[in-house]
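Peer 1: Compute the structure for the input listed below.
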Amino acid sequence: MVTGSSGLIGSEAVRYFDQQGAEVVGIDNNMRQKFFGLGGDTRWNLHYLKEFTKNFTHKDIDIRNQQDVFDVFSNHQFDLIVHCAAQPSHDKAREIPLLDFEVNALGTMHLLEATRQFCPEAVFVHMSTNKVYGDAPNEYPLIELSTRYDFA
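Peer 2: I've put the predicted structure just below:
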């Protein structure tokens, strides 16, 4: 399953897994258009996916709706969930903080709970952005370690 499947990263995940022969269920409700107007509309990408993929099924649901999320999970057995759906704009987060929280936190919680209940062995991958580090993430000093396990 790929959430945000019509967006930039989500659609690339759909294409990749489709090319590997996997059956892909995509969830996207084109909320980018609600956030950003016509320039954020992702329907063109959804049309592309429907036309040029072999094993893709689209579900037009809102991840804030727990019952809809649970319905999708109860009708499929997922091995992998790639969660790309989000409200990505920090400016919008200031303008619409409750909606931002509902999409990014509550929606993610619904997906995690559905994974726990319906496919606990599945791998859950949560995509994010460098924006979580602020507007100038490349200006922070980094300490390079020999392995990622040095953080443990």
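
Peer 1: going forward, measure contacts and count neighbours with C-alpha atoms only.
Peer 2: OK.

Peer 1: what ranges do the helices span in the protein?
Peer 2: Assigned by DSSP state H, the helices in the chain fall at 8-19, 31-36, 43-52, 66-74, 90-95, 97-101, 107-118.

Peer 1: Against which helices or strands is the first one packed?
Peer 2: If I follow you right, that is helix 8-19. Contact here means 3 or more CA pairs under 8 Å, 6 or more residues apart in numbering; DSSP states H and E; on that basis helix 8-19 packs against strand 2-3, strand 24-27, helix 43-52, strand 80-83.

Peer 1: Please generate a structure for the following sequence too, so the two can be compared:
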Amino acid sequence: MTKKKVVVTGGAGFIGGNFVQYMVNKYPNYDIYNLDLLTYAGDLTKHKEIEGKGNYHFVKADIADRETIFNQFKEEKFDYVVHFAAESHVDRSITNPEIFTQTNVLGTQVLLDAAKEFNVTKFLHVSTDEVYGELDFDPTTFFTEETPLQPNSPYSASKASSDLLVRAYHETYDLPVNITRCSNNYGPYHFPEKLIPLTISRVLNEEKVPVYGTGENIRDWLHVYDHCAAIDLVLHEGENGEVYNVGGHNEQTNLEVVKTIIKTLGKSEELIEFVKDRLGHDKRYAIDPTKLEKLGWNPTYNFDTGIAQTIQWYLDNKEWWEQIVSGEYKDYFDKQYNL
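Peer 2: Next up is the predicted model:
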């Protein structure tokens, strides 16, 4: 197998972190570079088991820092860029949109310029189904790669902007790219501000679980391990310039997700507390992943098996999330949901 150098931006985050572990373990002859700024959601403790491996490398850097990024690309001569690094929490984008533009748009442009300057083999941009806007509750409607981009939050607008930059660099400069757009991910090391880990941690602590509005908003849930396999396939087999949607075929209302977790943990639904709905809260996301399935990918987790595995992981790794949900994070949660 030809030795490759792969830089994974945002490799200390949730999805990027799982992908770094996946790549380090699957491709021992690849050098995997985890490039991350280590903001509030970045965490390197998840990589303890791979830190000693010769093909794992960590670089602390801001993707918007042009000089540092260009120096890294010049020195290492990366073959592949897998770009996860992004501010990703919709609630935070509503209260502070500027940092989302700085990281998600300008940071992506810096990476694209470096990839163009130093002739990378593939730039894979990891995006989100939220760039498509929202669907109604008709279960026969789905996002496809041809769905127009109609983002509704500052977060999704910043991701749509970065998607368009990636497309433009392909069309203008012939940069070899792919874009993947995934549905909601869940699984190990999910930061506890997101719905599933937030619910698990609060239920285990016998604390109220905030549910926006009536809880009827629908998301298509994708296990992060299935997402990693999809990105791996697109990185190696994806047709240059193409977009691939990654969906889990697991549509659930937010309330159904919360109730499943509560039931699994043997707690009372009295822990549920309905709170004021989020501004611009999209009704439903659902992906048609046919294009990716034709490339050779299929999800291995359904929601029942995936949520059971995820809950068990949080039970087995309390020390990881307990230190996160204490202190300033608890203050953030309480303020965000008026608890």
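
Peer 1: returning to that earlier point: turn the helices and strands packed on helix 8-19 of the first structure into CSV, columns for mean neighbour count and distance to V123 of the first structure.
Peer 2: Rendered in CSV, the data for these read as follows (neighbours: other CA atoms under 10 Å; distance: least, CA to CA, whole Å):
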stretch, mean neighbour count, distance to V123 of the first structure
strand 2-3, 28, 12
strand 24-27, 24, 14
helix 43-52, 14, 23
strand 80-83, 20, 5
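
Peer 1: could you redo the ones you listed as CSV and give each row distance to P137 of the first structure?
Peer 2: Compiled in CSV, these are given as follows (distance: least, CA to CA, whole Å):
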stretch, distance to P137 of the first structure
strand 2-3, 26
strand 24-27, 30
helix 43-52, 29
strand 80-83, 22
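
Peer 1: sorry, back to before: compare the helices of the first structure and give me the one nearest V82 of the first structure.
Peer 2: helix 8-19 (7.8 Å; CA to CA).

Peer 1: which parts of that closest one are buried?
Peer 2: Neighbour counts using 16 or more other CA atoms under 10 Å place I9, G10, S11, A13, V14, R15, F17, D18 of helix 8-19 of the first structure among the buried residues.

Peer 1: Same question for stretch 32-41 of the first structure.
Peer 2: R32, F35, D41.

Peer 1: For T144 of the second structure, which non-adjacent residue is spatially closest?
Peer 2: D288 (5.5 Å; CA to CA, 6 or more residues apart in numbering).

Peer 1: Might one say that that neighbour is in contact with N245?
Peer 2: Yes - contact criterion CA atoms under 8 Å: D288 of the second structure and N245 qualify, at 7.0 Å.

Peer 1: Neighbour count: the two, which is higher?
Peer 2: When D288 of the second structure and N245 are compared for neighbours, N245 comes out ahead with 23 against 18, by other CA atoms under 10 Å.

Peer 1: What's the match for the more buried one in the first structure?
Peer 2: Matched to the first structure by TM-score structural alignment, N245 of the second structure sits unpaired.

Peer 1: Can you tell me how far N245 of the second structure is from A168 of the second structure?
Peer 2: Using CA to CA, to the nearest Å, N245 of the second structure is found at 19 Å from A168 of the second structure.

Peer 1: One more: Q252 of the second structure?
Peer 2: 35 Å.

Peer 1: Pick out whichever of the two has more residues nearby.
Peer 2: Q252 (19 against 14).

Peer 1: With that, I have no additional questions.
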